[in-house]
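J.: With the sequence up front, the predicted model follows.
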Amino acid sequence: MSVWQAIILAIIEGLTEFLPVSSTGHMIIASSLMGINELPITKIFEVNIQFGAILSVVVLYWRRFMQGIDFYKKLLLAFIPAIVIGFALMDLIDAMLESVAVTAVMLMVGGVVLLFVDKWFSNATSEKVTYKNALVIGFFQCIAMIPGVSRSAASIIGGLSQGVNRKAAAEFSFFLAVPTMLAAATYKLIKDLLKLEISDLLKFDLVKIQNSFEVLNQDDLKLLLIGNIVAFIVAMFAIRFFINFLTKYGFKMFGYYRIALGITLLALLALGVDLTV
């Protein structure tokens, strides 16, 4: 992977992670068209740069993260379903992540849903997320374990279904992304990159842990650093854009875009393009 390819992927991550368009589908297309989808560093890179995107939320909304214990109780409550369901269905989720066809179909299905969301939840006006709202949003977020659904889309719709307005639902989705993405990305790095089990960490097996880090060389570390910086900067702009756009125009344009992206993925599959995840 070249520096420019790393920058392109990081820009795509920053742009799509918090928008309701599925970053997974975009990463599949981008890495496949650049011919780097089968490189070991690509999967590692795509997971690692999520940390840069996560940091953008903390920096943009640092005052909200200083609000006190009530804020964190709601986040924890919303986060619990992802932990329970994620670990219970881990093998099934991993199997679905290997299917580009599933991603494409869910992009289109989710796109159709977004075409009608504004009409369905036109009465969602509350600016406050209650404990009950947080728990329901957490369960909605779990739908995004199916690739192509979009964590952002699922959690925002969860908020709207509880009467929370677009802006408040989107912002809570961003906040919830911090623990959710942090946990998922850390687990994937431990499991897929370092080839470690949780038991190795709990036993504090220093030899095994040290040997696992030797997988990455200096060039790889440089790419990861650049990717995180780019994803961080781009995500900050994307979040601001999304909040303003969503407040004024709603979800319909994202719906059309998702449908087009899903069709593109299926067309590439039909043409025999290698879209190995």
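T.: That came through, no problem.

J.: going forward, measure contacts and count neighbours with C-alpha atoms only.
T.: Fine.

J.: what's stretch 103-119 in contact with?
T.: With contact meaning CA atoms under 8 Å, 6 or more residues apart in numbering, stretch 103-119 is reached by 21-22, 24-25, 97, 146-149, 157, 250-263, 265-266.

J.: If we go by neighbour counts, what in the helix or strand where residue 70 lies is buried?
T.: Taking DSSP states H and E as the criterion, residue 70 maps to helix 69-88. For helix 69-88, the neighbour count (16 or more other CA atoms under 10 Å) marks 74-79, 81-82, 86 as buried.

J.: picking up where we left off before, report the buried members of the contacts of stretch 103-119.
T.: Buried subset of the contacts of stretch 103-119 (neighbour count, 16+ other CA under 10 Å): 21-22, 24-25, 97, 146-149, 157, 250-252, 254-259, 261-263, 265-266.

J.: Against that first model, consider the following:
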Amino acid sequence: MIFSIIKVFILSLVEGLTEFVPVSSTGHMIIVDQFLKLSDNKVFVDAFKIIIQLGAILSVVVYYWKKIFPFAKGNTKQERMDIIAMWIKIVIAVIPAVILGLKFDDIIEEKFFNSLTVSIMLVFYGILLIWIETRKKKEEKIKSIKEMTIPLALGVGLFQCLAMIPGTSRSAATIIGGVLLGLNRVLATEFSFFLAIPTMLGATLLKIVKIGNVLTMEEWFLIGLGFVLSFVFAYAVIKVFMDYIKKHDFKVFGYYRIILGIIMLLLFFTGVIK
């Protein structure tokens, strides 16, 4: 049991550190689990990787509470109306992920939750991130969610669906989509955070319903522990990451993805991982 707890701690740390940065938290957990081997029970491992992400996402709720809860103490009437309008856009933006997730969740888990897919996606979206940052920037940028239209929010939601393939990164997909659609970098990142709340809540509920009662009490304990640890680690990352992107671009994450992806491809084709 003690070794399982240590593995959960490491995986939760990886999840917390990578959930909000555009490098793919699911991809990193798949890679790390190749070496740690959390369990031989695939149902448990897949559930663990999905459910603990909700713990990380809930750190957004705590960190941005006043900004996302209309009736938080101190919010004015206008701020409340703006937050409600924001949630309408978020709910509309999450619809594509709900539809595609319900339809293709099992197929994606069966076909794409592997190191080869993760490695390829790491490299591909790493190149795309660098391209986004080196292309000529438009002078006019959308700088607040209030300025976003419903079609624009839906467009970002469609980009988020790309992240159903592990190794893509939900934050990378939504940030890339947001920037391409005219959002500035900080707004695209924040909207990615907020969009993740209903997305991961839905993904977690779907996973819990699908697995039913097949997991043991010990496995549920490990998932719960990972959930809490991921929350703690992710909360510590949010402010650091937001402060970073206000002064820097995403190129460093693109280079990191490419290097890691190439290393993983070499390990895969030499038989070190599978």
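T.: Good, I have the coordinates. Keep in mind that what you see is a predicted model, and the values were worked out from it rather than measured.

J.: Got a TM-score for the pair?
T.: TM-score of the superposed chains, computed with TM-score structural alignment, normalised by the length of the second structure, equals 0.86; 255 aligned residues with a CA RMSD of 1.9 Å.

J.: quick one on the thing from earlier: dump the buried residues of helix 69-88 of the first structure to CSV, plus distance to residue 32 of the first structure.
T.: Formatted as CSV, those follow (distance: CA to CA, whole Å):
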residue, distance to residue 32 of the first structure
74, 39
75, 35
76, 36
77, 37
78, 34
79, 32
81, 33
82, 29
86, 27
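
J.: Just flag the most distant two among those residues.
T.: 74 and 86 (19.0 Å; CA to CA).

J.: ok, and what's touching the helix holding residue 70 of the first structure?
T.: Helix 69-88 of the first structure is contacted by residues 64-65, 93, 130-131, 134-139, 141-142, 145, 175-176, 179-180 when judged by CA under 8 Å, 6+ apart.

J.: May I see the ChimeraX selection of the buried members of the residues you listed?
T.: To isolate the buried ones among the contacts of helix 69-88 of the first structure in ChimeraX, judged by 16+ other CA under 10 Å, type:
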select :131,134,135,136,137,138,139,141,142,145,175,176,179,180
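
J.: Just tell me what residue 61 of the second structure corresponds to in the first structure.
T.: The equivalent of residue 61 of the second structure in the first structure is residue 58 (alignment by TM-score structural alignment).

J.: quick one: its match and residue 10 of the first structure, what's the gap?
T.: Distance, residue 58 of the first structure to residue 10 of the first structure, using CA to CA, to the nearest Å: 18 Å.

J.: Counting neighbours around each, name which of the two comes out higher.
T.: Using other CA atoms under 10 Å as the criterion, residue 58 of the first structure and residue 10 rank with residue 10 on top: 31 against 16.

J.: in which helix or strand would I find the more buried one?
T.: Following DSSP H and E, the helix or strand that holds residue 10 of the first structure is helix 3-16.

J.: Output the residue interval of the second structure matched by that helix.
T.: Helix 3-16 of the first structure covers residues 5-18 of the second structure once aligned (TM-score structural alignment).

J.: so how far is the matching stretch from its chain's centroid?
T.: 15 Å (CA atoms, centre = their mean, to the nearest Å).

J.: tell me the average deviation of that stretch from the first structure after fitting.
T.: After superposition onto the first structure, stretch 5-18 of the second structure sits on average 0.7 Å from its aligned residues (mean CA distance after the TM-score superposition for the first structure).
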